[in-house]
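Enquirer: kindly return the folded structure for what I paste below:
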Amino acid sequence: MQRGLRVVDPGSRLEGEKLTGAVKLMAALTLEGPTRSFEGVEHLEGVVHVLRTARVLPAMHAPAYQRRAQAGAGAPASSNHSARQVAELYAYPAPAHCLPGEGQCLGLIEMAGTYSTQDIAHYFETFAPMPVITHVPAGEGPKEPNYTFDVHITMDVELAGTICPGAKIVLYNRHSQDFAIQDLYRVMATAIFDTQNQPSVLSVAWCAPEGADASISEAEEAALNELLVKAALLGITICAPSGDFGSMNPVHASEKQGLPLLVMGPVTCYPAASPLVLACGGTKLIAEGGRIREEVVWNQLAQRWSIEDERGHVVYSGLGGASGGGVSLLNSLPAYQEGLDVPEAVTMTARGTVVQPLERHRGRGIPDIAASADLLHGYHIHFNGQWGSGGATSAASPMLAGLIVRLNQMLGRRLGFINPFLYELQREKKNLFRTTEQGSNGGYDARPGEVWNPCTGLGSPIGENILQALEVLYE
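Expert: Below is the predicted model:
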């Protein structure tokens, strides 16, 4: 239990838990933020409950993997980075006398797909000690190959295992066939209430647009957010990709000649849009001589990408992708983002030649932080017997989750719901993040002098500085 809250009655996973604790702490976890002042009672008890839904939703990803042709037996492309190199560029703290992540558990939230043990073995022979990988099924679905999700699972395991080779990596997989919200809820609940492995950090490989056709409604988000409250109470940090289509996301999906046809709109992605989640955006990282030469917003929207599976079938054809970011229409602005330049979400209307705002909304801004996501300068990934380039915000999420695991290890505690502290410390100019000052994700720009922007959030991490600031905070 985190920061003074405890479970009085654990109830069931689906029915809720009875909690007791200070009002200020409970309010922080119900999105009011830890700095808000309160009057009246200082203590209360109540029930955190979860609604049940079975609505079907689409999983939306830009390409996360690019095959690179290699000569002979093949080797990682020199234009890419290893996950370890990126961790060093971001100054991830590392213990002196044991492996990074030792004694910790990092959970990977997957909806479908699997990975090849040969790919994983070959990758870790090249880059890092093989971590302990455990599988926890969250359903009875068949383990059928799914190229898109196989890529994401392989990338998640390889990146997370490189950053935290001493940690136990637990793969929670629903093996879903229809991607119902009930499936997402079940796999999340399985991980959050896993008393055997007790993950301290979860990285979600999935995202979908808010309020879109056949996607997540306001009521459904509210139900899932209550599950995220439980994770925070248990001291679990949840990282999720902010999306891979910049400031726009698919709001309607159909098929034309066997290929997906997407209608785009200015909506954010869930679960990153929840204020209880650490939303992970993407950058384009250029390094020379072991130092960062340049880091800008990841944006390949001007490029058209076509991705084929091993049989030559086109599995994706469309935009090249960009760091997801913008303003949630379903989640209000959290207290920890008050006073920042989070733009309003404005709905416009036109009657004849008269154009005027119809509605303004002050919502949760995403992302919170960012990491390298550019496919052309991506991460070394071994998939389907080939070396390739991994990227997109689906890669940023396990990279940043790995940082939180290392911080937990170094501090000897669970950081849990860390968002308010990261924002507060960065506002105090503790230099926790490298602010991105150049680039755009389509609808929003990164500019000098801003603490936060809707492209990369607070920026990319400076891990040692984050550790030092948290050590002082927890003294």
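Enquirer: drop to CA atoms for contacts and neighbour counts, all remaining ones
Expert: Fine.
Enquirer: in this structure, which helix has the most residues?
Expert: helix 393-411 (DSSP state H).
Enquirer: and for comparison, fold this next one:
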Amino acid sequence: MACKAVVRTDIKSRRSLSRDADPKGLGPADLKSAYNLPDDGGKDATVAIVDAYDDPNAEKDLAAYRAQYGLPECSTDNGCFQKIDQDGGTDYPEADAGWAGEISLDLDMVSAACPQCHILLVESKSANMDDLGAAVNQAVKQGAKYVSNSYGGDEEAGDTSADEQYFNHAGVTITASSGDSGYGTEYPAASPNVTAVGGTSLRKDDSTRGWSESVWGTSAGGDGAGSGCSKYSAKPSWQKDTGCDKRAVADVAAVADPATGVAVYDTYEADGWNVYGGTSASAPFIAGVYALAGTPGSDDVPAAYPYAHPDELNDVTDGANGSCDSYLCKAGTGYDGPTGLGTPNGVAAFTK
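Expert: The predicted model follows:
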């Protein structure tokens, strides 16, 4: 599995800012405005972040991000933040610079969406699906009702077994990045047990909403949100598109284009403030939005919720992430592959 974070290398990383300067990239207030998120909600809910390897600076970098934007403290000392290994202990795996950037992105995006949420970081000892899957199971064992997975890999015939081993958790929201390579499906986004999260380009404008969105990607393919029709995973009952007999990706979306990216603070991979994109930004953000919406029903697959409330989402109708001559790579009215049913407009689409 590979992490789905994309860092802007044309913007110099900065440890400190000049007085009254804001970091480059979208911050929590921008995202709250763009997606019409409430001022409160999610208090004491736990969002789990599953990633491979260790980020030794995770907690202090999270503190810097939250302090910059005036978000409540989230630390080990006040019980808001916890870091464990895939077995539930503190025997953390080896550190890895690339995955540390991913971890910072994930923690910051949950914070932006749901400042009142508790955050559980579960670090797997490798990027193999079995270890990452064990971390997912550990997150659920620890009581998290929202689990974000910002990684993906090629689909395989054995994925249906992984569905049952790692992602079949009724009453738990599990989000997964749809991918960063344009049209084409990846796992675990293709699992029918997860909410597959695609990506958009998000820009301020003069509309009533104040923002506009299009598919992250181009019709030529390459960098962009992943989407498509699964090769192996069965179509869930709540998905009604007719051009794909199996599971279609994605379900919903949020900002992922690095060109319209988000501010992230990371001092292990880089030197402070950076601008990130990738569906590694959108998946943890959507997990936080689910947490704002409230605890899922105990027998539910929360991926189904947006399909019951499509009118409560911002429908993204422009752009493409490749060439396929269908809605699976082209945005349009209603459901499409790159952005699913759309992006958050409040939290109503993320409840039963």
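Enquirer: coming back round to it: quick check: next helix or strand after the longest helix of the first structure?
Expert: helix 419-427 (DSSP states H and E).
Enquirer: so what touches that next one?
Expert: With C-alpha atoms under 8 Å, 6 or more residues apart in numbering as the test, helix 419-427 of the first structure has contacts from 33-34, 276-278, 336-337, 368, 432-433, 451, 458, 469.
Enquirer: and the next helix or strand past it?
Expert: strand 433-434.
Enquirer: what range in the second structure does that following strand sit on?
Expert: Counting by TM-score structural alignment, strand 433-434 of the first structure lines up with residues 313-314 of the second structure.
Enquirer: what's the mean distance for that stretch versus the first structure?
Expert: Average distance, stretch 313-314 of the second structure versus aligned residues of the first structure after superposition (mean C-alpha distance after the TM-score superposition for the first structure): 1.3 Å.
Enquirer: and what of stretch 97-111 of the second structure?
Expert: Mean for stretch 97-111 of the second structure is 1.0 Å (mean C-alpha distance after the TM-score superposition for the first structure).
Enquirer: matching residues in the first structure for that stretch?
Expert: By TM-score structural alignment, stretch 97-111 of the second structure lines up with residues 147-161 in the first structure.
Enquirer: distance from the matching stretch to the middle of the chain?
Expert: Here the centre of stretch 147-161 of the first structure is set off from its chain's centre by 14 Å, with C-alpha atoms, centre = their mean, to the nearest Å.
Enquirer: quick check: ChimeraX command selecting the buried ones in the contacts of helix 419-427 of the first structure.
Expert: The ChimeraX selection below is limited to those of those classed as buried (16 or more other C-alpha atoms under 10 Å):
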select :33,34,276,277,278,336,337,368,432,433,451,458,469
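Enquirer: for the contacts of helix 419-427 of the first structure, give me CSV that also has distance to residue 390 of the first structure and secondary structure.
Expert: CSV is the format used below for these (distance: C-alpha to C-alpha, whole Å; DSSP: H, G, I helix; E, B strand; the rest coil):
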residue, distance to residue 390 of the first structure, secondary structure
33, 35, coil
34, 37, coil
276, 27, coil
277, 23, coil
278, 21, strand
336, 32, helix
337, 31, helix
368, 21, coil
432, 26, coil
433, 23, strand
451, 28, coil
458, 23, coil
469, 31, helix
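Enquirer: I'd like the contacts of helix 419-427 of the first structure laid out as TSV, including distance to residue 136 of the first structure.
Expert: Shown next, in TSV, are these (distance: C-alpha to C-alpha, whole Å):
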residue	distance to residue 136 of the first structure
33	33
34	34
276	24
277	22
278	23
336	34
337	35
368	29
432	35
433	34
451	39
458	34
469	35
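Enquirer: show me where the first structure has helices.
Expert: Counting by DSSP H, the first structure has these helices, from start to end: 23-29, 83-89, 117-127, 147-163, 181-192, 218-233, 393-411, 419-427, 463-473.
Enquirer: comparing those helices, which comes out most buried?
Expert: Ranked by mean neighbour count, the helices of the first structure are led by helix 393-411 with a mean of 27 (mean count of other C-alpha atoms under 10 Å).
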